[in-house]
Structures are given as structure tokens and as C-alpha cells.
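Trainee: pasting the sequence and the predicted coordinates here, then a few questions.
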Amino acid sequence: MSNQTAIVTGANSGMGLATTIELARQGYRVIMACRSEKRGQEALQEAVRQSGSSAIELMLCDLGSLESIRQFARTFRERHDRLDVLVNNAGVVMVKRKETSDGFEQSIGINHLGHFLLTLLLIEPLKAAKQGRVVNVSSGAYKAGKIHFEDPHLHKGYNPIKSYAQSKLANVLFTRALASKLSGTSVTVNCLHPGAVGTSIGVDRNTGFGTRIMAFAGKLPFFLSPEEGARTAVYLATSPEVVGLTGRYFYQQKEQQLKAHAVDDASAERFWTWSEEQVGLRDDEKL
């Protein structure tokens, strides 16, 4: 396993850090994709300490910046020919509507569009692996989600639940569409609901607003620990039980049936085309 390489986004805290530690324990070389140099370095030291592995590396990547994502992918491809596992874990919930540096509403911009571009820029290294795996951290919130094609960036009638649920449905639609487009290759794509996890997802990424609230929530008995929340992501990244399975949705390491609106292929294809346009995907980058 020591020659297998994994990338985990949002790896500096919560489930991302827990996933990093467990993959490193299992012998993977793990690249922690983090937005903040300071928080990333602190998390790197913690990951090395807890895993006992020195094969962990920090690379900066701001999923709210298309330029940063492109730079990350370029640097990764210069250093590595192969990518065995990509865990698209990073996520935000925004109490108030805010935009990324590219003018995207932050939840759809970071939770979906950032990971959409990152994944497509890493398809060749994933194909070069014996069995490349893409693991998308979605949420049961997808059930309440709708793609608001008339206003996907929610300029009107914004609320956090509407925004987050749309972005989590986006993760599922992306998973199924990408799995279909990669049919016949060695790359699999699956998504998961981690459960109710007490993490920093509800914390404003710029101001830190919500830190104390989420710290309190994480101590409530019905919240899972980040380690518990990461189990299904690690399972999809590593288990021989899911070799060859693709386009599926999991909870507690078991496949779950998706609701009808999440298996609408026409909607998924329309959303894929919109996503390509939003991130400015070049013809030679399209699948």
C-alpha cells in the first residue's frame, strides 16, 4: 500500500483530518489539500503524530478559487504520475449568502464547482492508477435539494438550507454523471452521507463565526466524532469490497437507494454542461 497516493480536500480539520490520518495509517502517501498554510501546517504535524507516518504532504488549494485549483492540479501532475484516491471532502455551510473569488455562491462554488474542476483536472493521474477511486462526501441533505437552474447562485431567496441542500444534491448528480462518463475505465466514483458529524463545516471560513456553536454541537451525544464520520469515506477509498462499484451512494459503509430526483439523468447532464461552462473547462479537459 505504501506506493499508493491519496488526496484529501479540506484536510486540516474534522473528517478531512480524520480521513488523512486513517489513510496514512494504512500506508497511503497522503496529500492534504488545504486553503490555509498556517492551519494546514498545524494539521500536518497532528496527522504525522497520530498516524506515525511521515508520508504526508501539505499542498495549498483554495476550492473557492479556480486559479488556485488549476495551480494545485498542475503542481500535483508535475510531482506525481498517478493518483489512486481522491477524497472530495471539503464543504461549507453559509449562514449568509457570500461569493467565491470567481463570483459563485459559496456553497455551490466550493462544495461542487471547486471539486468538479479539481476532479476533471486529475482524471489522467486517476486513470494511470491500477484502480483510481473518487470519493465525494455528500449528505442526506441532498433529499431536500433542488438544482435551481433559473438561479443556481441563489441571488434571490437565499437561505442556508436551500443553498447547502442544492450543493449536496450537486455532489450526487456529479458522482453519477462522472461514473457514467468514466464507464469502461478503471476509475470508480462513489459518494456518501457521513452522518451528523460535529465538525467546523458551519464555521465561516473568513471570520470564524460559528466556531463556539459548532464546538458545542460536537459534544452532543447524537453527533458523530470526525473519526466515525470518516469511516465510510475511508471504506470507499480502500475497501476491496467496493472494487468495480461506481456511481453509488453509501451510508454507514452500506449502499443506499437514492431518491428519484437524484437519479434523473437528463437533469444530471444539464447540470454537468452548466458546471463545465461555470469553471471555464477547455475542450481538451472535457470528458
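Mentor: That came through fine. Residues are numbered from 1 along each chain as shown.
Trainee: alpha carbons only for contacts and neighbour counts from here, please
Mentor: Fine.
Trainee: next, Met59: secondary structure please.
Mentor: Following DSSP: H, G, I helix; E, B strand; the rest coil, Met59 is assigned to strand.
Trainee: that one: neighbour count?
Mentor: By other Cα atoms under 10 Å, the residues close to Met59 number 18.
Trainee: for this protein, just list every one of the helices.
Mentor: 14-25, 37-51, 66-79, 106, 115-121, 123-128, 160-181, 211-217, 226-238, 265-279 (DSSP state H).
Trainee: how much space between the nearest residue to Met1 once chain neighbours are set aside and Val8?
Mentor: Distances taken as Cα to Cα, 6 or more residues apart in numbering put Gly27 closest to Met1, at 5.3 Å, once the chain neighbours are dropped. Separation of Gly27 from Val8 (Cα to Cα, to the nearest Å) stands at 15 Å.
Trainee: with neighbour numbers in mind, choose between those two.
Mentor: Set Gly27 next to Val8 and count neighbours by other Cα under 10 Å: Val8 wins out with 24 against 16.
Trainee: Arg29 is in contact with the more buried one, correct?
Mentor: No: counting by Cα atoms under 8 Å, Val8 stays clear of Arg29, with 10.8 Å between them.
Trainee: list the buried residues in stretch 77-90.
Mentor: Residues of stretch 77-90 classed as buried: 77, 82-90 (neighbour count, 16 or more other Cα atoms under 10 Å).
Trainee: residues in contact with the residue nearest the centre of the chain?
Mentor: In the chain, the residue lying closest to the centroid (Cα atoms, centre = their mean) is Asn88, at 2.1 Å. Asn88 makes contacts with 8-9, 115, 134-137, as judged by Cα atoms under 8 Å, 6 or more residues apart in numbering.
Trainee: in addition, the following structure is provided for comparison:
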Amino acid sequence: MMKDKIVIITGANSGIGKAAALKFATEGYRVIMACRNLKISTAVQHDIMETTKNTNVDLMELDVSSFDSIRTFCAAFKAKYPRLDILIHNAAYLNHGEKEYKLSPEHIELSFATNTFGPFFMTRLLADHLAKSPDPRVLHACTTNIKNFFDPKRKIEFDNLRGEYKGKRAYSTYKMYGDSKMALLMLTFKLAEEYKHLGIKVNAIQINRVKLSKETIEKMHSFWKVFAHFQNLTNPLPAGMADNYFHICTSDTFKDTTGQLINHKKEIVKPSISEKGFVQLKNIFGSTTYPKYAINPQNVEQIWKLSITLTEN
């Protein structure tokens, strides 16, 4: 029975996360909406239960950027539920127009705290509950923004993730967002290896364009506002990507798939063979390859060790 299947979705009160919560609830799953803003989320929770007639939609407070909040959430979840079948790391931090370098409660750059280290820490704390499921799956929401790493000059600022150069080095919320999502992709590969013996599958989905909310567009600079409004005319609704979340996390197609990046067409994306000339253009404008930066052993080991160090302190 689907009502016995338990799924956690972070950032489930808006956008793709809300659409995914609605999809899983419609299909009869027990849905745990893990959200930071309970005031907004309560209304969404009630709307989902009313729409789907599924009363097994739980709302639990979680700020993914805070390790203390993650500890509290995971302890409360484990006390309430016998296991976890699906964990979807959908919540992300990208504050359009933000010019200030911000730190999390643990003094980690906010994009990385929310998009990288938070999901990593949460998965590790819930691994024992995931292992109790007959088919445990973890999904990371990635982005086409990682294509910026096809530029050989692009690097993650490992030396500036704790405010080391705050105020001294140019800050871009878009660069930090892309860097943090590249780091999340690398952790996807590493976590898949780490938990393979427990049967836990860990994959990432590359989010393509979706319709942006009016609130999101309002935060943008004038040129990008116009561009976003224009794109929204053809951008698909979040429901389409939510269907992809559901398919990857429940279908037999991906039952044995782990350590992969999957695109919006539900195809497995491969590392690029070449990043020069015409092939590079195909890399940038296509959706079948990701930058070799993501599988560089030195890069992967660096983000893995840093993740362990930050979350074990």
C-alpha cells in the first residue's frame, strides 16, 4: 500500500517542492513536508490534503542551512516514523539580486550550507532509517547552472566557504549557487558509493527551466526581470519536474540506478569526453553531458573531506 511508503521533501511549500508533495500525496504516499516557514507551509499542507483527500501529509519544521535544525528534525522524524523510503533534497538557496556574502548559523557560506552541506548531513543522519526500507532512494535537486564548469577557468572557491575572503573578494550569489550545486553533484557520486552496501540509491536530477513565481522575478534586476517574464511564456510548470521526481524515486526503471545525474528527459547524463571546439558547444547547449570537473578525484575528495569535517564538529 502506498500509504505505508514514507517520503520527505525539503522545501515543499512552493515551486517544484510543492508540486512534488502534491504528486506524492495524490499517489497515496505519506508525505513529510520539511519546511522552514511554517506559517506559509501550513496553508499549503491543508490545501494539499484537501485537494488529494490524503490526510497523511505531515509538516515538520526544518531549516536546511542549520545543522542544529537538521539534528532536531531528524530526531523528531525517527521518533515518529519507523523508516524512510524516499528522501528528496529539493530546498535550495538562491536569493536573486543578493549582493552580500551571508553565513549560516555554523558560519558557512549560506548557499553551501543550504545546498550542499545541509543535504549531506541530513542524509547521513537518516541513513539508518533509509536502510530499513526495502527500496530506499535519495534524490538531489541539481541544476543546469553546473554547465558553467565547462569553462576550464571555473573552480569552486574552497578557500572562501567560511567567510575567509568576505568583503575582500567579489561576491556573486549566482556563482556560489552554481558552485554549491556542483559540490552537491560530486557528493551524489560519493554518497552512492558510501551507501551502496545498505541498498540506498543516491541520484541527482538536473532541473531544467520551469515557470518562476512573481515573487522570484521581482527580486531580479530590471534586465533579468524582462528576460524572466519572456522565458515564463514558454517555461513548463513545476508539475512536470515534480513528475520526474516521482518517476525517478518510485519506478522500476531507476530501481537499481545509483550515483547518476538524470536530466529533465529522464535520461542518464554522462561526463563529457571532450570540452573543446564543436563538442564543447554540444556540451553547453545540450543536456546529455556534465563537466568533467564533477568526476575529478581531487575535487570529489576535497568536497567529501570538507563535508565530513564541517558536519562532525
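Mentor: That came through, no problem. Keep in mind that what you see is a predicted model, and the values were worked out from it rather than measured.
Trainee: drop the TM-score for these two in here.
Mentor: Between these two chains, after superposing, the TM-score reads 0.89 (TM-score structural alignment, normalised by the length of structure 1); 277 aligned residues with a Cα RMSD of 2.4 Å.
Trainee: before we move on, back to that, so which of the buried residues of stretch 77-90 of structure 1 comes closest to Glu228 of structure 1?
Mentor: Asn89 (14.3 Å; Cα to Cα).
Trainee: related to what we said a few turns ago, drop anything exposed from the contacts of Asn88 of structure 1.
Mentor: 8-9, 115, 134-137.
Trainee: which residue in structure 1 aligns with Phe158 of structure 2?
Mentor: Superposed on structure 1 with TM-score structural alignment, Phe158 of structure 2 falls opposite Phe149.
Trainee: burial measure for that match, as a count.
Mentor: The tally of other residues near Phe149 of structure 1 (other Cα under 10 Å) stands at 12.
Trainee: before we move on, what about the one 3 residues further on?
Mentor: By the measure other Cα under 10 Å, the count of residues near Pro152 of structure 1 is 18.
Trainee: cool, Ala266 of structure 1 as well?
Mentor: Using other Cα under 10 Å, Ala266 of structure 1 is surrounded by 10 other residues.
Trainee: give the aligned equivalent of it in structure 2.
Mentor: Checking with TM-score structural alignment, Ala266 of structure 1 has Gln298 as its match.
Trainee: by how much does stretch 266-273 of structure 1 deviate from structure 2 on average?
Mentor: With mean Cα distance after the TM-score superposition for structure 1, stretch 266-273 of structure 1 departs from structure 2 by a mean of 1.5 Å once superposed.
Trainee: distance of Asp179 of structure 2 from Leu110 of structure 2?
Mentor: 12 Å.
Trainee: if you could redo that for Phe227 of structure 2, that was the one I meant.
Mentor: Taking Cα to Cα, one finds Phe227 of structure 2 at 26 Å from Leu110 of structure 2.
Trainee: report the contact partners of the aligned residue in structure 1 for His140 of structure 2.
Mentor: In structure 1, His140 of structure 2 lines up with Asn136, judged by TM-score structural alignment. Shown in contact with Asn136 of structure 1 (Cα under 8 Å, 6+ apart): 87-89, 171, 175, 189-192.
Trainee: distance to Leu220 of structure 1 added to the residues you listed, as CSV?
Mentor: Below are these laid out as CSV (distance: Cα to Cα, whole Å):
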residue, distance to Leu220 of structure 1
Val87, 27
Asn88, 26
Asn89, 23
Asn171, 27
Thr175, 31
Val189, 32
Asn190, 29
Cys191, 26
Leu192, 22
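Trainee: how about Leu154 of structure 1: what's its closest non-neighbour residue?
Mentor: Nearest non-adjacent residue to Leu154 of structure 1, counting by Cα to Cα, 6+ apart: Glu105, 7.0 Å away.
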